[in-house]
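Visitor: sharing a model that was predicted from the sequence below.
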Amino acid sequence: MIVDKNYCMSSFLSFRCIDDENKAFEEDLKPRRFHPPTDRYPVRTSEDIDKFIRKVLQDKLDENTGIMLSGGIDSAILASYMPPGTKAYTLKCMAEGALEETERAKIIADKCNLDHRIVEVHWEDYLQLVPKLMKHKGAPLHSIEPQIYKAALQAKNDGITRLVFGESADSIFGGLNGLMSKDWLFDEFVDRYTFVNPEKVLRNPVSVQEPFERYRVGSGIDFYKFVSEFFYTESVASYTNALSLANVEFIAPFVQMYMDVPLDLTRVRNGDSKYLVRELYKKIYPDYVMAPKIPMPRAVTQWLANWDGPKRSEFLPNSIDGFKGDQKWLVYCLEWFLNLLDDGEIA
C-alpha cells in the first residue's frame, strides 16, 4: 500500500472515490471499494429485466426484507414485486427547500400495499454518523452515505436484515441523459464529469486523468462505457459501505445486470432515457405518470449554505467561491476526514 495523500485528495475531489487501489491516505487504511459481480445478467429487453428481478428476489421475499422506496421509477418497479405489508423506507431531508419524495413514494407504497415508513434525516445525523462511515470506508464520503446508513439502522431496528434498492439502473440503462446527450470530445467530457477540479481547491493537486484515459477513443471518449463501468462502481460503493457497516444485506437487482446490446443513444437523446426500464414501468403501472428523474435528495446545499470554506493548509484560500452544495460537501468532507486522521480517530 502506497501512502499518497495528495493523490487521494485529488482523486476523491474528482471522482468521489480513490481510483488507484494501491494508494491510501495512510498505511493500513485501504479504501473500501465495490467490485462488480463476475456473473452479471445480460439484458436485451424489458422482459429480461423482469425475469432477472424475479430470479434475484425469489428467495428474499419474506418478513426480513424491506425496500428503499424513492419517488423514482426504479424502486417503484421493484416495489411491485414485494409482498403486501413489506416495510418500505423513504428518506426525507429535514431542511427548508430540500427536495421531497415522500408523497410520490407513498402513492407507490399504497398501490403495492406496502408498510410505508419515513426516515427523517437531519444535519445532526451527519455529525453523528459520518465519522463512523469514514473510518469504515477508509476515505471521505459521498453525501448520500449517511442517510443510507441511517435508513439501514432504522430498518435493522424494525427487524429487517436485507434491503432492496433500485441502484444502478441509471448508469447501466442510459438514465444519465445529461452525460449521454452528445458525443463528447475527451477534454470537454473530463470538464463535464469532474465533480471538483483539484487545481481549484488544493495547494498540491495531482493529475488523476487515468480513469478517463482508460476510455479514450481518439479525440473523444466512450462515455457510455465510462458511466456503465467507472461511475457504476463508484456509485454502488456508497451503498455497500453504508449497508455493510449496518450489517444489512444489500440487494440491488439492477446492479447485477448489463446491457447485452448497444445503447440506443438516439432514443435517449430524444427523451426516452432508460427506455427498457421505462417499458417495464409502463407494463406494471399503465395508468401512472412517471416521476421526473432527480438525484437522491440530500440537503447539503442548505446545510452548508453558510460554510465559508476549508481552513487547513492543504487547501487554497477562498477555494469554494461559486460552488454548488454537492461540491462544497466534497471539500467539507475531505477536510473533516483529514482532521479525524490527525486526531487518530480513523486509522
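Guide: Looks like it came in fine. Residues are numbered from 1 along each chain as shown.

Visitor: use CA for all of it now, contacts and neighbours both
Guide: Fine.

Visitor: doesn't Val119 make contact with Thr90?
Guide: Yes - here Thr90 reaches Val119: they are 5.9 Å apart, a contact under C-alpha atoms under 8 Å.

Visitor: second structure follows, compare the two:
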Amino acid sequence: MSHLTHQTASSSQEMTSGVPLRNESLYLMYRRFFPIHRRMVSLVTTPEEMQDHCSDKIASVEGRVGIMLSGGMDSAMLAHFLPKGSIAYTLEYGEDETALSEFDQAARFVPLGVEHKKIRITRASFFDMARELTLLKREPTVPHDPAIGLAARQALADGITHMVTGVGADGSFGGFGHFYKDVSYAAFRSNIIKQFVAPWDVLKNPVPVDWVIGHYTVNDKVDVQTYLGDVGTEGTAVFDTLQACGLVPVNPYSSMRFGAALDIAGRGGKYPLKDMFALIYPDRKPNKKMALPVPYGPWMRDYIPTRPEFRTDRMDRFGGKNRYQIYALELYMDMRAQFGWSQPTGDRLFMQ
C-alpha cells in the first residue's frame, strides 16, 4: 500500500482538530468544493432538440476529437456524431480483471473511421495519477478522476485536442432515480449521506453543511432536478481534470437541461435520453447499464487516514468508493499543507 502513504506536515494550523473544516465537510457530503459557478445551459424538451444540440457541439470543434466511450447509452449516442479520424477511449481496470472491461460493449457503437483504444488502468497508475491531479487541480479528486486523467494523457500523446464525454447526462435528464422516489428533505438528505460520506463520521471537527440542501427545499420538498443541475454528484470534476491535463472538454449534456418537469414516476429514469437513443439508433438497443467498474473495494480495503483531523473509529461503515473519497481529501490536505495552498471559504453556494 506504499502508494497510499501520506506525507503529513508536522507544523500547520490545520493540524489542530479544533479548526472548523468547512470545505472539507462540504466535499465529503457533496463531493465538491464550494462556491460553485453557475452554468449557462440550453433548455431542450424533445429528442430532436437534444440530438441537434449534441451534433452542433461536436461539429463545432476545431481540432482532433477524442471521446471517453464507456459501454453505456450516454456516450454511445455522442459517438454517433464523431468525425472520421477521431479516437474512442475505453477504460479497462486492474490486472487480469476481465470482468471489469467495457471494451467489447463500447465497440458496438464505434463508427466507421473512428479508432478504438483501450486504456488499461492499474492500481499503481491510478494512485500515481491521483497525486498528479491533486497537484494540478489543488482540490481533492473524485473517485474516477484518475482514470480520466490517464485517458487524457494517452489522448494528448495521440494528438487529440478535444475530449467528448457523457458527463452531465444523469443530472440533466433524470438519472439518479433514487433521489426522485421521495423528495422530502429528510429522505433526500438520507440518500446523499448513503451515497457519499457524512462529515461527522470522518472529521473530528466538521461544520454543518445541510444548508446546501436547504437552498433547494420549499415546503419540505427538494427540487431534485434543479439541485442535480446546479450541484450534481461530482461538480465539474471531469471538466476540470481534462482541462488541467491540457485538453478542451466537450460535454454536450452539461450544456443543456430538460426544460420541463421530469415524469420519473410515470416514464422511468433518463427517459428523455432513451427517447434520444431511439431517434439516433432506431434499430438498436443500448447495452445493459454497468456502473463505472473501478475495483475500489480491493484497492482501498486497507486504507485508514492518519492525519489528526480525521477520526478512524467509523471506517468500517465505508465501502471502497467512499474510502477513496476520504483518501482523496487527506491527500489534498497533505499537499495543501506542504505547498501552502489557499482554498475557497465554502461559506456560500454560488460564486458572486
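Guide: Okay, I see it. Predicted model, so just to flag it, every value in this text is computed and none were measured.

Visitor: Thr90 and Val119 of the first structure: which is more packed in?
Guide: Thr90 (23 against 19; other C-alpha atoms under 10 Å).

Visitor: which stretches in the stretch 1-150 of the first structure count as strands?
Guide: Assigned by DSSP state E, counting those that start in this stretch, the strands in the stretch 1-150 of the first structure fall at 2-3, 23-24, 41-43, 65-68, 87-93, 115-121.

Visitor: most tightly packed of those?
Guide: strand 65-68 (a mean of 26; mean count of other C-alpha atoms under 10 Å).

Visitor: against the second structure, what's the mean shift for it, could you check?
Guide: When the second structure is overlaid, strand 65-68 of the first structure sits 1.2 Å from its aligned residues on average, using mean C-alpha distance after the TM-score superposition for the first structure.

Visitor: show me what that strand is packed up against.
Guide: On a contact count with 3 or more C-alpha pairs under 8 Å, 6 or more residues apart in numbering; DSSP states H and E, strand 65-68 of the first structure meets helix 73-79, strand 87-93, strand 162-164.

Visitor: so which of the ones you listed comes closest to Met290 of the first structure?
Guide: Set against Met290 of the first structure and scored by C-alpha to C-alpha, those come closest in helix 73-79, at 6.6 Å.

Visitor: so what touches that closest one?
Guide: Contacting residues not belonging to helix 73-79 of the first structure are listed as 53, 67-70, 105, 108-109, 112, 164-167, 169, 277-278, 280-281, 284, 290-291 [C-alpha atoms under 8 Å, 6 or more residues apart in numbering].

Visitor: count of neighbours near Tyr271 of the second structure?
Guide: Neighbours around Tyr271 of the second structure, by other C-alpha under 10 Å: 17.

Visitor: same thing with Gly159 of the first structure?
Guide: Neighbours around Gly159 of the first structure, by other C-alpha under 10 Å: 14.

Visitor: surely it touches Asn64?
Guide: Yes - counting by C-alpha under 8 Å, Gly159 of the first structure does reach Asn64; the two are 6.4 Å apart.

Visitor: sorry, back to before: emit the PyMOL select command for whichever of the contacts of helix 73-79 of the first structure are buried.
Guide: In PyMOL, this line selects whichever of the contacts of helix 73-79 of the first structure come out buried by 16 or more other C-alpha atoms under 10 Å:
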select buried, resi 53+67+68+69+70+105+108+109+112+164+165+166+167+169+277+278+280+281+290
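
Visitor: mind putting the strands of the stretch 1-150 of the first structure into CSV with distance to Asn241 of the first structure?
Guide: Shown next, in CSV, are the strands of the stretch 1-150 of the first structure (distance: least, C-alpha to C-alpha, whole Å):
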stretch, distance to Asn241 of the first structure
strand 2-3, 22
strand 23-24, 17
strand 41-43, 23
strand 65-68, 16
strand 87-93, 18
strand 115-121, 18
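
Visitor: surely Gly72 of the second structure touches Ala106?
Guide: Yes - with contact defined as C-alpha under 8 Å, Gly72 of the second structure reaches Ala106; the gap is 7.3 Å.

Visitor: report the contact partners of Arg323 of the second structure.
Guide: Met300, Tyr303, Met315.

Visitor: looking at those, which is nearest Val183 of the second structure?
Guide: Met315 (28.7 Å).

Visitor: quick one: secondary structure of the corresponding residue of the first structure for that closest one?
Guide: Counting by TM-score structural alignment, Met315 of the second structure corresponds to Ile320 in the first structure. Following DSSP: H, G, I helix; E, B strand; the rest coil, the label given to Ile320 of the first structure is coil.

Visitor: Asn197 of the first structure versus Ile320 of the first structure, what's the distance?
Guide: 11 Å (C-alpha to C-alpha, to the nearest Å).

Visitor: same question for Glu210 of the first structure.
Guide: The value you get for Glu210 of the first structure to Asn197 of the first structure, if C-alpha to C-alpha is used, is 15 Å.

Visitor: ok, those two, which is more surrounded?
Guide: Using other C-alpha under 10 Å, the more surrounded residue of Glu210 of the first structure and Asn197 is Asn197, with 18 against 11.

Visitor: ok, Gly220 of the first structure - contacts?
Guide: Applying C-alpha under 8 Å, 6+ apart, the residues contacting Gly220 of the first structure are Asp183, Trp184, Leu185, Phe186, Asp187.

Visitor: mind checking what Arg32 of the second structure lines up with in the first structure?
Guide: In the first structure, Arg32 of the second structure lands on Cys17 (TM-score structural alignment).

Visitor: that match and Tyr7 touch, don't they?
Guide: No - Cys17 of the first structure lies out of contact with Tyr7 (C-alpha under 8 Å); the separation is 11.1 Å.

Visitor: more neighbours: which of these two?
Guide: Just comparing Cys17 of the first structure and Tyr7: by other C-alpha under 10 Å the higher neighbour count belongs to Cys17, 25 against 21.
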